[in-house]
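Novice: can't give you the sequence, but here's the structure:
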């Protein structure tokens, strides 16, 4: 696990609000997507995720490593979503089938963690490459990206190749990280 991440957790434990903001900024969008698996209203998802992150802040002294923090955040988010659905008297039997076991819950967490790591790697690309990759992820072809960014199609092709190489390099340890996450 990265020393950087462990330092953030230690800093948060000591009450460092800037470190918490970094973690908040990293996990807020991913937890919102995770909450949307349960609740379709995006505003309610945002409120639930803010509550989950606030709950972590309030209990920060109890956490020494990122794996426990992640488990806490996902579990609290899921439970708050389920409580909201129960309170609204929404039938959640379809969710019970989806989460027949903890495997369904873990699969959803793995999916979100993978998405978070890929998103972070894309954000770290130089601006032009990042824009090309994001447009490519939206399904645009090279010539459409070139038109949109007002650059040559050959430039799009070259920058995309370089970007994919950089992404492969930065994500090469993702299997190992996910393995560690599963072995928590």
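Specialist: That came through, no problem. These numbers were taken from a predicted model, which means no experiment stands behind them.
Novice: only C-alpha atoms from now on, for both contacts and neighbour counts.
Specialist: Noted.
Novice: pretty sure residue 143 contacts residue 151?
Specialist: No. With contact defined as C-alpha atoms under 8 Å, residue 143 does not reach residue 151; the gap is 9.4 Å.
Novice: and here's the other structure:
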């Protein structure tokens, strides 16, 4: 964000306890957080509860942030941690042993890095036009092929391909400052 974020009007209103400021933050970050949580959880239907709890924690700590970026980081880290905790509870309910991620630091680091990038990706997608978001979610979340998406949306297959190219470009642009192997990440996100 241009300028000094510590004087950002939204941040100032949030610090002062304005509930509308929390609503604006929610409007800005919730779509990305919901997608992010849904991808991390064994029980994706709990994403809304997780995100709501994270906003409650954010509100309780409203004076601790010096930038909108600091709030964004808190939201994604807190969401990731809450999803990890929820997944552990799920494993225990299923009679499975606790996660062995702690025993394999390389696997734990890989998952941590992937979750960080997923958070960034969902934030980039949330800023895209609805028609691109729709293609992203149907392809990435639902795993549909371009043909299936075209049939479901009743639009030409080539339109879907063109929109996927636009999604790729937006993701590349949004992630260009991060050191990541984009072709590998995009192939993982869009197998079709």
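Specialist: Yes, it's here. Since the structure is predicted, the reported quantities are computational estimates derived from the model, not experimental observations.
Novice: so between residue 143 and residue 151 of the first structure, which is more surrounded?
Specialist: Counted by other C-alpha atoms under 10 Å, residue 143 of the first structure and residue 151 do not tie: residue 143 has more neighbours, with 16 against 12.
Novice: report back the residue of the first structure that's furthest from centre.
Specialist: Centroid-distance maximum for the first structure: residue 152 at 32.9 Å, with C-alpha atoms, centre = their mean.
Novice: for stretch 160-168 of the first structure, buried residues please.
Specialist: By 16 or more other C-alpha atoms under 10 Å, the buried positions in stretch 160-168 of the first structure come out as 160, 163, 166-167.
Novice: and the helices in the first structure?
Specialist: Using DSSP state H, the helices assigned to the first structure run over residues 3-13, 17-35, 42-58, 66-87, 93-98, 102-123, 127-137, 142-149, 153-171, 174-182.
Novice: what separation is there between the residue mapped onto residue 147 of the first structure from the second structure and residue 50 of the second structure?
Specialist: Using TM-score structural alignment to pair residues, one finds that residue 147 of the first structure aligns to residue 151 in the second structure. Taken as C-alpha to C-alpha, to the nearest Å, the spacing of residue 151 of the second structure relative to residue 50 of the second structure amounts to 33 Å.
Novice: do residue 99 of the second structure as well
Specialist: In this view, residue 99 of the second structure and residue 50 of the second structure are 20 Å apart by C-alpha to C-alpha.
Novice: the two: who's more crowded?
Specialist: residue 50 (23 against 12).
Novice: just checking, the more buried one touches residue 82?
Specialist: Yes. Using C-alpha under 8 Å, residue 50 of the second structure is in contact with residue 82, at 6.6 Å.
Novice: picking that back up, residue contacts, the match of residue 147 of the first structure?
Specialist: Residues counted as contacts of residue 151 of the second structure (C-alpha atoms under 8 Å, 6 or more residues apart in numbering) are residue 157.
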